[in-house]
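Novice: Next comes the sequence, and after it the predicted model I'd like to discuss.
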Amino acid sequence: MGFLNRTITKVFKNPSLGHPNPTKELPKEPIKEKLQDNIQYIKTTLGNSTDLVIREFFIGSKHQIKAAIFYTDGLADSKAIQDFILESLILELPDPSLDTQTTNYQLLKDHMLTVGDIKDTTEFNSLFTSLLSGDVILLLNGYTKGFTIGMRDWKDRGVTESATETVIRGPKEAFTESLRTNTALIRRKIKDPNLWLETQQIGRVTQTDVALMYINGIVSDEILQEVHSRLDRIDIDGILESGYIEELIEDETYTPFPTIHHTERPDVIAAALMEGKVAILVDGTPIVMTVPTLFVSFMQTAEDYYQRADVSTLVRMLRYFSIFISLLAPSLYVAITTFHQEMLPTTLLISLAAQREGVPLPAFIEALLMELAFEIIREASVRMPQTIAQSVSIVGTLVIGTAAVDAGIVSAAMLIVVAITAISSFVLPSFDLALTIRMLRFPMMFLAASFGLFGIIIGVIAIVLHMCSLRSFGIPYLSPFAPYNLADQKDTFFRMPHWAMFTRPRLINKKNIVREKSSPPEKPGDLTEE
């Protein structure tokens, strides 16, 4: 035990001892003056990788300066390199008499390199980050600095329709895995110079680009500062998806409720930015996050604001009703059939008793088995190939349900309850919230089997108290319900017309509250009157 304790102490004092091959950070040293030394250093550092392309040449026909370009095959545009770099530099220099280092370097930058995105680089640290991101590196012999030329051209999926957030009315475009494409989609929605974009690299190994977008003058300074603080505290090897960032910056880890909203629709992000929220974009994923997040955000869809207010209100109320069905339907069935049979009409009670006459299992075990079977089928349908997933899920559900009823393992009423519960969970617009309801359904069933309706009431109170304790970047999770704010109720259970929603959420935005100054539309006169 003493040896083990000493070993654990050493590992905690020196984290590298816990890994046989600790990650080597990028070199932080200046670029050397001799070109051949730089070429050898880059080759050695990258392990002579075969996708590294190095092209040595002389600038100008009189061989005034020896140079070399470096780029990663597959990440840079090789045709543009040929047209805008090599052809420009191998030609004759405009004035061969200008032979000083400073003049030649500035001459190349100002007159010969016909590209838009060009920056100076003086350290290998930034050089390797740019090189492995798809940029082209140009180094000159006799110079301790070089050029970083933006010519990224990797293949992406392209802008397509969202597969998880479909709408009948509204834009069909969705984010892609390219960060620059995603920022451009948002720029198309908001053409305001106050829409600011900040980018930083997170991940010691992956060096993933993470961008913040917000509207200056609308976003709260406190919220923006908190987002910066949490992102700056992240120290991890790699970021492969926005879920890494979400888990590292969320307020509460041990909660089933999502406290950061994410979407793949640009119009949803644009609407969130105009409310004063901050968008977090991660390169390599089509999922964009917005903070802070309220519970009501997970019950809203983009289509709510494209339809009439009365239609959107009806559909939104249907979603709130569906969330209660998805959470409590099996629990209520177990509680009533086990403890509170007197609540049922006599005819219905006799029908349920006749169905359960041959069922050997208690109502709780019966509901638990059916819910587990349905969750297994649903998860299997997600992981199977799409060509057979739908057929297997439908056939599997019908066969298992019918066989279970015929075998007398479950009752037909229980099968109906499980089916209604499953369908109600699909009504929820947020997949994360649907997962939360699926998780909470099982402890609610246990409470119903143990204490009846009293157990359900205790469970609901515990869930509400837990939600009241949650915060999202300092904003109460259940606002504007708790704390109650009458002015913000215009976009909660129901949606008021656009001309009535003239203020932004007050807890999120305290600097620029008013967002419109319109009035109710005037009714035209009767055109049939003379």
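Specialist: That came in fine, so what should we check first?
Novice: from here on, contacts and neighbour counts on C-alpha atoms
Specialist: OK.
Novice: Relative to Asp251, how far out is the nearest residue to Leu139 once chain neighbours are set aside?
Specialist: What sits nearest to Leu139 in space, not counting adjacent residues and going by Cα to Cα, 6 or more residues apart in numbering, is Gly146, at 4.7 Å. According to Cα to Cα, to the nearest Å, Gly146 stands 43 Å off from Asp251.
Novice: Looking at those two, which has the bigger crowd around it?
Specialist: The residue with more neighbours, out of Gly146 and Asp251 and counting by other Cα atoms under 10 Å, is Gly146; that gives 21 against 17.
Novice: follow-up on the earlier one: and the residue nearest to Leu139, what does it touch?
Specialist: If you count contacts by Cα atoms under 8 Å, 6 or more residues apart in numbering, Gly146 has them with 120-122, 137-140.
Novice: Comparison target below:
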Amino acid sequence: MKLQERYDIISSQLSSSFDVVSRHLSIQGTQAWVFFISSLSDSALITRLVESFVSTVSNHLNITFYPGGVEAIQDDKKAITNLLSGQALVLLEHSDDYYCIETRHYPARSTSEPSVEKSVRGSHDGFVENVILNVGLIRRRIRDPRLVVTMNKEGVKTRTDIAYLYIDELVDVDVLQDFEHRLKMLDETEILSERNLCESLYGKTWNPYPHVRYTERPDICAIHLLQGYLIALVDNSPTAMILPTTFFEQTKQIEEYTQTTMVAIFTRVLRLIGIAFSLYLLPLWIGLLIDRIPTMLKLPMLDIHPITFGFQVILADIVVEWIRQSLIHTPSILSSIMSFIAVFVLGDMAIELGAYTSEILIMVAVSNIGNLLTPSYELSLANKVFRIFIGTLALFFGCNGFCIGVFIHMLILLSTKTIKFPYLYPFIPFSYKECKRIFVGAPIKVKKD
């Protein structure tokens, strides 16, 4: 096929955008076309690419492109996909190949510690929206030649880069084969985030508990890779997916690996108690008060009206949730105003007006502190959903309703599927080795070559 015909094929499939650049080169009678996306390509690399073409042709040498990697393909659709990903596309006369040269330079923010996974000790870098940089952050920590990084493109219009990483001979073969099979059979769903990828691979569900673990920390990904897990990264998203996961795996925090054994066990036990309080403390208190069973708090049980009491508890919990969401979306310049508003809606003025009592505020505050203790943001939201559900049953049926709610909650946890392991593993089924790793913090050991 002639050079002009191949140029017309490429040009006809590209829109007339300002950043779609095509340049014609003619050196010593050798004709060529260069295509690139100016908003995704490095101008310095483009300049060196043209210089390599000029210098080799002028000296009657074989045409050499540098400095990036070069891939010769004959599929024009794949060539256009690579072009729209930021690579330069070169067409040469007397050759039917499309030469894709690595010149990508994506706009990206600098790495910083994730706001939802902060730590006092340890590294303070985090993933960004560039999948190449994210892979580099993991490779910086694991310099093992057996580390496998596989890149796929999914979606008809988005053609999003999806990278999954694992260490050969360490990864769980069943999990890897299942993931690759699902990825191969993926339909034409557009992938824009790691959540889209998870739903496309494993389907949507009404179960609020996450079936994979999400993290923005490369050190957590490195630890899980050494333990045989699989990591999936999606371009344009600063979050990684860790497969598989369990309920207790999502309660672990990076600081457990930076403290002494006794301190790590102490903080881990306190965290698990706080997570249990975030689930069951408020519903249990509601059930005791509805059944007129005395508690340590001095709420007058004879004056309790179930509807009024339930409305006050729900209102206080909803107000706390409103404040949490507003602080996430409020610009930092207005955060002081939100603190001022929180004092009014959760302070003495609200108590004096009868919106809720001080006892209700205490119990709601303790329950929400337990939510903030949960390292996994998705797990904390799921726990809050079930706390409201169990609390509603306790409000209508007292302690019996609380027991029914806990029973339903345990059934849902037991029925939750996480690719391979049961959600309550290593307790159900019981595994002493895994319990020791999760609660005592066994050292990371891998197989030797």
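Specialist: On my side now, so go ahead. Nothing here was measured: the structure is a model prediction, and the numbers come from that model.
Novice: re earlier: list buried residues within the contacts of Gly146 of the first structure.
Specialist: Under a neighbour-count criterion of 16 or more other Cα atoms under 10 Å, the subset of the contacts of Gly146 of the first structure counted as buried comprises 121-122, 137-140.
Novice: Same list, the residues you listed, but as CSV with distance to Pro266 of the first structure please.
Specialist: Conversion of those to CSV gives the following (distance: Cα to Cα, whole Å):
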residue, distance to Pro266 of the first structure
Thr121, 34
Thr122, 37
Ile137, 33
Leu138, 36
Leu139, 40
Leu140, 43
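Novice: which ones among these are found in strands?
Specialist: 121, 137-140 (DSSP state E).
Novice: which non-adjacent residue is nearest Asn371 of the second structure?
Specialist: The spatially closest residue to Asn371 of the second structure, leaving aside those adjacent along the chain, is Ser380, at 5.2 Å (Cα to Cα, 6+ apart).
Novice: and that neighbour, that one's in a strand?
Specialist: No - Ser380 of the second structure is assigned helix when assessed by DSSP: H, G, I helix; E, B strand; the rest coil, not a strand.
Novice: and the gap between it and Phe421 of the second structure?
Specialist: Counting by Cα to Cα, the gap from Ser380 of the second structure to Phe421 of the second structure is 21 Å.
Novice: same check, this time on Leu61 of the second structure
Specialist: The span separating Leu61 of the second structure from Phe421 of the second structure equals 59 Å under the rule Cα to Cα.
Novice: What of Met410 of the second structure?
Specialist: When Met410 of the second structure is compared with Phe421 of the second structure (using Cα to Cα), they lie 16 Å apart.
Novice: still on that earlier bit, between the buried ones among the contacts of Gly146 of the first structure, which is nearest Gln200 of the first structure?
Specialist: Using Cα to Cα, Thr121 is the member of those that lies nearest Gln200 of the first structure, at 17.1 Å.
Novice: contacting residues around the aligned partner of that closest one in the second structure?
Specialist: Across the two structures, Thr121 of the first structure finds its equivalent in Ile73 of the second structure, going by TM-score structural alignment. Residues in contact with Ile73 of the second structure, defined by Cα under 8 Å, 6+ apart, are 79, 97-100.
Novice: Then Lys34 of the first structure?
Specialist: By Cα under 8 Å, 6+ apart, the contact list for Lys34 of the first structure reads 141-143.
Novice: Buried subset of those, written for ChimeraX?
Specialist: Those of these that meet the burial criterion (16+ other Cα under 10 Å) are gathered into one ChimeraX selection, given here:
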select :141,143
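Novice: a markdown table please, covering the contacts of Lys34 of the first structure and showing distance to Pro193 of the first structure.
Specialist: Output for the contacts of Lys34 of the first structure, formatted as a markdown table (distance: Cα to Cα, whole Å):
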| residue | distance to Pro193 of the first structure |
| --- | --- |
| Asn141 | 41 |
| Gly142 | 42 |
| Tyr143 | 38 |
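Novice: which of the contacts of Lys34 of the first structure show up in the second structure as well?
Specialist: With contacts defined as both residues aligned by TM-score structural alignment, their matches' Cα atoms under 8 Å, 141-142 are the ones among the contacts of Lys34 of the first structure whose aligned partners also touch in the second structure.
Novice: Alright, I will stop here.
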